[in-house]
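> Generate a structure from the sequence data that follows.
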Amino acid sequence: MSDPVLLVEATRGPFVESRHIGHAVISRADGTIVESWGNPDELVFARSAAKVLQALPLVESGASAGLSSQQLALACASHLAEWRHIARVRGWLADLGLDEHALYCGPQASRDEQLAEDMIREGEPVTPAFNWCSGKHSGFLTVARHLGVSLDYVDIDNPVQKAVREAFEDMTGDVSPGFGFDGCSAPNFVSRLSGMAAAMARVAAADGKSDVRSRAAVTLRDAMLAHPEMVAGSGRLDTELVRVAKEPVVLKSGADGFYVAVLPKQKLGVALKIAGGADPGAMVAITALMVRLGVLDAANPVVRRFLTPKIMNWAGLEVGGLRPAAGLVG
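Next up, the predicted model:
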């Protein structure tokens, strides 16, 4: 077993102030590791980075019939709760004959600052539709309705979660040692980091295969590629870098310093975890790996914003920044 390694440095003035250590894996669909940093077998919670796997039963079961590609992307999303996200979630629930009380994710303030301010000013309540996982939960409800089972879809023994676990273990290539409940109340299964990278590679390489799971993976992947604004939102890495990439790529964050990438052209998957759980470090590291793999151009100003972000103080002065560790970019 390998210890975590240096992936990102934070500077203040000319000095390194802090270091983000972690693990990363680039994998092929057969589980072959192309490159790795730290411990490929580190047990991890992928958190929201696993959403494309959690959404597989939505498509495999046939429950997604009639859903738009925007809704499928939203089922895999950690959205900002911009109005475009909220409107689709509410419309989706209405089509199911349900309202927001059916969502178990809990209320969460919009990360659209203007919308959040307007809601406070107007006394509008924060509801579960604004939770950044409300699309995933709408997908779970859709599967539950389709199967005719209890709408208590976050129960680990509910057929919805049994289907999620089966898909998760099949795609990661390993039996999960267990689960914990995510911030949105849904079960989140543990895997090896290398297993998560391999799962993303299997999503990347699923084209042309006739089995139900591969076809479902392509459907979800292509929805995310077509609608990156649904996957995250304005200004977010998962949206902005997809738009400037030199080839198709899906980027997906997970809480506490996790990121995955799906590279269909290269048929590769990437997974990384910052050991201390720092999301800024994870964003720099995944951007660096995409530059390393030729997916992003380091000279592009949008890429630079995520590859070497500035640290600003309250007076608006640049006082430092983050940068990938030496050699991570390539």
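> C-alpha only now, for contacts and for neighbours.
Will do.
> mind checking how far the closest residue to residue 115 other than its chain neighbours is from residue 130?
Closest residue to residue 115 apart from its sequence neighbours, by C-alpha to C-alpha, 6 or more residues apart in numbering: residue 82 at 7.3 Å. The gap separating residue 82 from residue 130 is 8 Å, by C-alpha to C-alpha, to the nearest Å.
> Proceed likewise with the subsequent sequence, for comparison:
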Amino acid sequence: MTGAVELTEIWRADRVESLHLGHVVICKPGGEIVDAWGDPETVIYPRSSAKMIQALPLVESGAAEAAELGTEDLALACASHNGAAIHTERVTAWLDRLGLDDGDLRCGAHMPRDPAAAKVLTCSDEAPGQAHNNCSGKHAGFLTLTRHLGAGPEYLDLDHPVQVAVREAWEDVTGEAVHGWAVDGCSAPNFATSLHGLGRAMAFFAAARDGADTPREAAAARLRQAMAAHPELVAGEGRACTELMRAMGGGVAIKTGAEGVFVAMLPKQRLGVALKIADGATRASEAAIAAVLVRLGVLAADHPATRRFLDAPIVNCRGITTGHVRAAAALR
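Predicted coordinates for the structure are as follows:
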């Protein structure tokens, strides 16, 4: 067991100005560790990186099929989206099909990250709705499962049937009991797990196949495939999740989480990746995941999207490149 190690460097001119430390683990479906940096047993909150785990009960219960959800809906259930029109219009339509509206969500509202959507709201003096919340697709999924189970409206309560199902799925795919829980930014419970457990879960998703013997594995395959098929819905333009998935041609699904978490599911290799930057820096997690994907042979090092995150330029107010965000040599 070791502490956090150097994963990302911030260069200015010819010297390293800052360092981001963290942990990375690459796992097989049974939890066997293929490679690791730092301490794979460190316990973290996966935050939004684990939305596909939270969506498992939606699919395996039959709720998604009963509600006639398509792949776009399933991608949104796993998304941390920008709140662009392509996101909010789909979430609103989903709620309409359920006979629900924005007020039934429990995620809260915030301004969209998408510049065009933010400009529309600002210029019209309209307040953002809960559909603009980056987690609104996940919450629409929670509501769909709530309706299917005939449960009450407070689907975020820890003892609500939705969250009971999420916790059971979470412990199953991570292979360990949760290490407590906390309230996430969207007010949903976020269960703590070891990085090793999260990597094991991602390997389970990576290895899942259509026509699987178990509803859980079949659900995992559908969710992973939906994410890879619709990278623009999982995040949005300019985001690492979207750009890197596009660069990999839909063969790999990846997902960011707050506070420097990133995961990847590599179906051909049957591998799962989980990483955590100790200081929570997103710039560091994006560089680190790009380096790991290049190292595993699924992302081209010379692709423009790769260069944008693996060796990201730091540009000042005059447009002068003053430095770079680079993955540490150990990951390259």
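> Need the overlap of contacts for residue 82 and residue 130 of structure 1.
residue 110 (C-alpha atoms under 8 Å, 6 or more residues apart in numbering).
> All the strands of the stretch 201-330 of structure 1, in order from the start?
Along the stretch 201-330 of structure 1, the segments classed as strands by DSSP state E, counting those that start in this stretch run 250-254, 258-263, 268-274, 310-312, 318-324.
> could I get these as JSON lines with distance to residue 47 of structure 1 and mean neighbour count?
As requested, these are exported to JSON lines (distance: least, C-alpha to C-alpha, whole Å; neighbours: other C-alpha atoms under 10 Å):
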{"stretch": "strand 250-254", "distance to residue 47 of structure 1": "5", "mean neighbour count": "25"}
{"stretch": "strand 258-263", "distance to residue 47 of structure 1": "8", "mean neighbour count": "27"}
{"stretch": "strand 268-274", "distance to residue 47 of structure 1": "11", "mean neighbour count": "30"}
{"stretch": "strand 310-312", "distance to residue 47 of structure 1": "27", "mean neighbour count": "15"}
{"stretch": "strand 318-324", "distance to residue 47 of structure 1": "23", "mean neighbour count": "19"}
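> what's the closest of the ones you listed to residue 201 of structure 1?
Residue 201 of structure 1 lies closest to strand 268-274 among those, at 3.8 Å (C-alpha to C-alpha).
> what range in structure 2 does the closest one sit on?
Using TM-score structural alignment, strand 268-274 of structure 1 lines up with residues 271-277 of structure 2.
> The matching stretch vs structure 1, mean deviation?
The superposed stretch 271-277 of structure 2 is, by mean C-alpha distance after the TM-score superposition for structure 1, a mean 0.1 Å from where its aligned residues fall in structure 1.
> Go ahead and name everything in contact with that stretch.
Stretch 271-277 of structure 2 is contacted from outside by 7, 20-29, 44, 195-196, 198-207, 259-266, 284-285, 289, using C-alpha under 8 Å, 6+ apart.
> what's downstream of the strand ranked longest in structure 2, the next helix or strand?
If you go by DSSP state E, structure 2 has its longest strand at strand 15-27. Using DSSP states H and E, the helix or strand that follows strand 15-27 of structure 2 in sequence is strand 33-37.
> average offset between that next one and structure 1?
Mean deviation for strand 33-37 of structure 2: 0.2 Å (mean C-alpha distance after the TM-score superposition for structure 1).
> From the neighbour counts alone, determine which of residue 82 and residue 130 of structure 1 ranks first.
Shown here are residue 82 of structure 1 and residue 130; by other C-alpha atoms under 10 Å, residue 130 has more neighbours (27 against 22).
> Thanks a lot, see you next time.
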